[in-house]
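> curious how this folds, go ahead:
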Amino acid sequence: MSPARFLDPTGERYGIPTYGWGWAKAFDPDLLTRSQLRAQGLRPGGQQPVAQLMWRSRRARDRSGIRIAYLYDRRRAAPVRPMTPARREALAAAMRARRTCPTCETVYPWCIPTSLGECPACAGLEARAA
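Model (predicted):
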């Protein structure tokens, strides 16, 4: 299926300018996804998406098989806020909580699987593997 299927630079069909995978740069090189902005040390800065990418994917969350990525204008983006000591401590505490088993209270070097809710030893998976 061609990316031109999703081409709607005026926004008539989808309500917002829409491009197929890899086509946005051809129309406006300043349109970037959140990840691309972050790689350049920028953030959307409160602006609404100015366009979107659409493409077919088997990894789509709904049955339509279509994924969407919103695009933001680099010229209106703001710099990423600097990491403060309090923010750094809060992130470290959150990660420590994700690595701590609620049952045995052991802190692991990896995050506890959310599917188990506890470490594999407490979930009884290590006994089954043996």
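> every contact and neighbour count from this point should use C-alpha atoms.
OK.
> for Leu53, helix, strand, or coil?
Going by DSSP: H, G, I helix; E, B strand; the rest coil, the secondary structure assigned to Leu53 is strand.
> my error: substitute Thr114 in the last question.
From three-state DSSP, the assignment for Thr114 is coil.
> Proceed likewise with the subsequent sequence, for comparison:
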Amino acid sequence: MRTGDFDPQENDDLVDVDLYASTEPQVTIPVYKRNQAPEGLATRRQLRAMGLSIRGLEVVAEVETRGPKNGLLYEIAKAKPVRPMTLAQEFALDRAMAARQTCPECRRRFYGCLKTSLGICLECHDGTPVHRSSYINAPADPKAA
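Got it, this is the predicted structure:
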């Protein structure tokens, strides 16, 4: 073997490096059984029900659930109030909901969303009568003008 050629038995200073490994230390968080989480911790949905947001919060623990994923727990004391919705956001949300609740054929807006499999209300689909209390506004009558 020539000088300068690689010989693995002679070079003991080589290190195997994983380029994709995290450089931060692995931190483990506590996992609690269902309904066993300590006071002061809440899930995202529980925080939202209290009018609080998880923005800027870090996960402090997990709670076991029936499903494949565990629920993440956040500190209630560090949670911030939910920002109020602007008028533009409220208007956009109302337009989106109106699109889901309005029958394209009879133009009635229902209180609930229409079935996406049908795309129209039941009365327009198969003639099933719709009760007056199930929709918000009556269709505009073109003959009334």
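> just give the TM-score of the two.
Taking TM-score structural alignment, normalised by the length of the first structure as the basis, the two superposed chains have a TM-score of 0.63; 104 aligned residues with a C-alpha RMSD of 2.7 Å.
> A helix includes Ala88 of the second structure, no?
Yes - under the criterion used here (three-state DSSP), Ala88 of the second structure sits inside a helix.
> could you pull out the strands for the first structure?
18-20, 31-32, 42-43, 51-56, 66-73, 78-79 (DSSP state E).
> and Arg76 of the first structure, what pairs with it in the second structure?
Using TM-score structural alignment as the criterion, the counterpart of Arg76 of the first structure in the second structure is Lys78.
> no, scratch that, I was asking about Ala121 of the first structure
Residue pairing (TM-score structural alignment): Ala121 of the first structure is matched to Glu123 of the second structure.
> that older thread, mind checking the strands of the first structure for the one nearest to Glu126 of the first structure?
Go through these one by one with C-alpha to C-alpha and the one that ends up closest to Glu126 of the first structure is strand 66-73, at 37.7 Å.
> what about Ile66 of the first structure, how many residues close to it?
Counted with other C-alpha atoms under 10 Å, the burial measure for Ile66 of the first structure works out to 14 neighbours.
> please apply the same query to the one 3 residues further on.
By the measure other C-alpha under 10 Å, the count of residues near Ala69 of the first structure is 17.
> returning to that earlier point: figure out which of the strands of the first structure is closest to Ser115 of the first structure.
Evaluated over the strands of the first structure, closeness to Ser115 of the first structure peaks at strand 66-73, with 25.0 Å, by C-alpha to C-alpha.
> show me what that closest one is packed against.
The contact analysis (3 or more C-alpha pairs under 8 Å, 6 or more residues apart in numbering; DSSP states H and E) places strand 66-73 of the first structure against strand 31-32, helix 34-39, strand 51-56.
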